[in-house]
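Chemist: just need the structure, nothing else, for what follows:
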Amino acid sequence: MTDTTTIADTTQEVTEATQQAVKQVNQITQYLQDSIPGLITFGLEVLAALVAFFIGRLVIKWIRKIVRRSFERSEADKGVEQFVDSLLKYGLYGILIFCLISSLGFDTTSVAALLASSGVAIGLALQGSLSNFAGGVLILLLKPFVVGDYIIEDTNGKEGTVKEIQIFYTKLSTIDNKTIVIPNGMLTNNSITNATAKDERQLDLRVGISYNADIKKAKSVIEKLLSEDASILKEEQMNVFVNDLADSAVVLGIRAWVKNEEYWATRWRLLEEIKVELDENGIEIPYPQVTVHMKEDK
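Modeler: Sure thing, here's the model as predicted:
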């Protein structure tokens, strides 16, 4: 009797477990049947949003291309063109993403409120970036430099040719073809030397000669080199003078004017030619030295 009761109880438990499993399967099946149309609809909306995003990217590129061509035809400043292009890029992408979020069924009012509150929080966290943006606007309005100028950021000594002025950063290209990225806020808050603001630039060299050398002869050799160099502007003043009486040398100063684009080539060429000519004329260019006099004991 006990065995029969146990078998009956086991059979009942199995039956109940089976019924419960079937019930759960039916619930899952019913849930999927109810949810599949919504999932399909949402998937189609996401797919449509992705298609719209890629189409929007093409439209944004087309708009930016038209704007750039308009700037080129109007011969506007290159820095203004780059700044507006960068601003247009971020602005249009922001509008595109907002429209896509709206198309997915999100409440635009809630999204706008969220973006506004997030904008305040992000603005407080990214005060430096906002400062850089304001700096970019000031650079375009005040024009302390433009694309193509050679500038020196005096505080940190960074220097190079301005290649791009973007909404947050300005890119410089150095003589050895390195790229320096400087925040616009730093450029507007610190002093800047614009070496190419004018068409002409002064060449300022220093050459040391021995105290035993003939100063007049050395000056004559250098003056001749200046007068024969094709890059030196002859209508501008040229000076060769004693700049300093240093510990180991008489330092001659050399000043002349050249075109901005010929500055470095002329500087390097003249320094080499001065060394060669001084050697050929027996004029010593000394290195730092110390003369020691020994006193003999009697």
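
Chemist: make it CA atoms for all contacts and neighbour counts henceforth
Modeler: Noted.

Chemist: count of neighbours near residue 211?
Modeler: 17 (other C-alpha atoms under 10 Å).

Chemist: wait, residue 188
Modeler: For residue 188, using other C-alpha under 10 Å, the count is 20.

Chemist: which SS state does residue 206 fall under?
Modeler: Following DSSP: H, G, I helix; E, B strand; the rest coil, we place residue 206 in the strand state.

Chemist: contacts only, for it.
Modeler: Counting by C-alpha atoms under 8 Å, 6 or more residues apart in numbering, residue 206 touches 243, 251-254.

Chemist: assign residue 201 to helix, strand or coil.
Modeler: strand.

Chemist: circling back to that earlier point, most neighbours of all the contacts of residue 206, which one?
Modeler: The most crowded member of the contacts of residue 206, judged by other C-alpha under 10 Å, is residue 251 (22 neighbours).

Chemist: I'd like the structure of this one too, to check against the first:
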Amino acid sequence: MNLHMDLSWTVIVNFVTLYGVKVLASLLIFFVGKKIASIITAIVVKGMRTSKIDETITSFFSNVIYFGLLVVIILAAISNLGINTTSFLAVLGTAGLAIGLALQGTLSNVGAGILLVFFRPFKIGHSVQVAGENGIVEELNLFSVILKTGDNKQIIIPNSAVIGKNIINFSAKPTSRVDLIFNIGYEDDLLLAKNTLQEIVNSEAKVLNDPAPFVAVSELAQTSVKLMVRFWVKNEDSATASFSITEKVKLAFDEKRISIPHPPVSVTTEI
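Modeler: Next comes the predicted model:
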């Protein structure tokens, strides 16, 4: 009985010693390999940035390189356990169709990400509208585009949703046109209002001289005359110029007694 117990204990000890060491070695391979993959990815990214390669391409391929190295590390750790990786890959290949169907959405995001990098409709830092969302492009990875909104929120949009919708790139050109509409009353002096608006837009430092800004009557509405102020600015000056001109118009109209009609209010009286 004692001999049987001794043999059993010896088998257990040998098993734990053999496979315990292998498990620990595999874990070491994984964690050290993961750290090395991060270092290699960082070196590649630094080299691409030094070579002035577009940040969008750099961001995308850093993800590709890291996940590619991670797959190699996982296979090495599995192989160290004594599992035949060839058979393991064959099993994965056999299950590939089922996995592909299950991950159809994820794989479509990867494919869409490759198309976005290849055709480059926008770059990191561009102001865009994608999938109905507006923001600054912060990152393009294998699965999604990450935007930062004007109020500092983060929006994560799957690549497939981006590639399947209209993409508006507000930063593709260095300048943009701004149209501002101002209402005056029918009883007000039209020429005075136009000249006032023209003087304001001409004096705004951030407004470009070419194309020249102009003021025109855009509509004779039911309760007001609509005047459009059209001008061009550098993209980064669009909001600043618009805010400045709008404030100056209000102050000038008040000074010159040019009215800004209120929209009509409908009042319903119940009997």
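
Chemist: now the TM-score, please.
Modeler: Laid over one another, the chains give 0.92 as their TM-score (TM-score structural alignment, normalised by the length of the second structure), with 267 aligned residues with a C-alpha RMSD of 1.9 Å.

Chemist: and residue 133 of the second structure, what pairs with it in the first structure?
Modeler: Aligning on TM-score structural alignment places residue 133 of the second structure opposite residue 158 in the first structure.

Chemist: could you tell me how many residues sit around that match?
Modeler: Neighbours of residue 158 of the first structure (other C-alpha under 10 Å): 15.

Chemist: not counting sequence-adjacent ones, nearest residue to it?
Modeler: When the adjacent residues along the chain are set aside, residue 158 of the first structure lies closest to residue 152, with 5.7 Å between them (C-alpha to C-alpha, 6 or more residues apart in numbering).

Chemist: and that neighbour, that's in a strand?
Modeler: Yes - read with three-state DSSP, residue 152 of the first structure is one of the residues of a strand.

Chemist: and for it, the neighbour number?
Modeler: 19.

Chemist: correct me if wrong: it contacts residue 194.
Modeler: Yes - counting by C-alpha atoms under 8 Å, residue 152 of the first structure touches residue 194, with 6.5 Å between them.

Chemist: so which strand or helix has the alignment partner in the second structure of residue 172 of the first structure?
Modeler: With TM-score structural alignment defining the correspondence, residue 172 of the first structure maps onto residue 147 in the second structure. Using DSSP states H and E, residue 147 of the second structure sits within strand 144-148.

Chemist: how close does that strand sit to the first structure?
Modeler: Once fitted to the first structure, strand 144-148 of the second structure is off its aligned match by 0.8 Å on average (mean C-alpha distance after the TM-score superposition for the first structure).

Chemist: go on, stretch 191-199 of the second structure?
Modeler: So stretch 191-199 of the second structure averages 1.2 Å relative to the first structure (mean C-alpha distance after the TM-score superposition for the first structure).

Chemist: looking at this, residue 78 of the second structure is in a helix?
Modeler: Yes - assignment of residue 78 of the second structure by three-state DSSP places it within a helix.

Chemist: which two among the contacts of residue 206 of the first structure are spaced furthest apart?
Modeler: Of all pairs drawn from those, the greatest distance, 9.8 Å, lies between 251 and 254 (C-alpha to C-alpha).

Chemist: residue ranges of the strands in the first structure, please?
Modeler: In the first structure, the segments counted as strands under DSSP state E are 150-153, 158-165, 169-173, 179-183, 192-194, 200-209, 239-245, 250-259.

Chemist: these: which one's closest to residue 61 of the first structure?
Modeler: strand 158-165 (18.8 Å).

Chemist: show the contacting residues for the aligned residue in the first structure for residue 60 of the second structure.
Modeler: Matched across to the first structure, residue 60 of the second structure falls on residue 83, judged by TM-score structural alignment. Residues in contact with residue 83 of the first structure (C-alpha under 8 Å, 6+ apart) are 136, 165-167.

Chemist: same question for residue 57 of the second structure.
Modeler: residue 117.

Chemist: circling back: tell me how far the strand holding residue 147 of the second structure lies from the chain's centre.
Modeler: 3 Å (C-alpha atoms, centre = their mean, to the nearest Å).

Chemist: and that strand, what does it pack against?
Modeler: For strand 144-148 of the second structure, the packing partners by 3 or more C-alpha pairs under 8 Å, 6 or more residues apart in numbering; DSSP states H and E come out as strand 133-140, strand 154-158, helix 159-163.

Chemist: show residues contacting that strand.
Modeler: Applying C-alpha under 8 Å, 6+ apart, the set of residues contacting strand 144-148 of the second structure is 109, 113, 134-140, 154-159, 162.

Chemist: the second structure: helices as residue ranges?
Modeler: 2-50, 55-80, 85-94, 96-102, 104-119, 159-163, 190-203, 238-255 (DSSP state H).

Chemist: of all those helices, which one is nearest residue 174 of the second structure?
Modeler: It's helix 238-255; of the helices of the second structure, that one is closest to residue 174 of the second structure (C-alpha to C-alpha) at 11.2 Å.

Chemist: residue 167 of the second structure corresponds to which position in the first structure?
Modeler: Checking with TM-score structural alignment, residue 167 of the second structure has residue 192 as its match.
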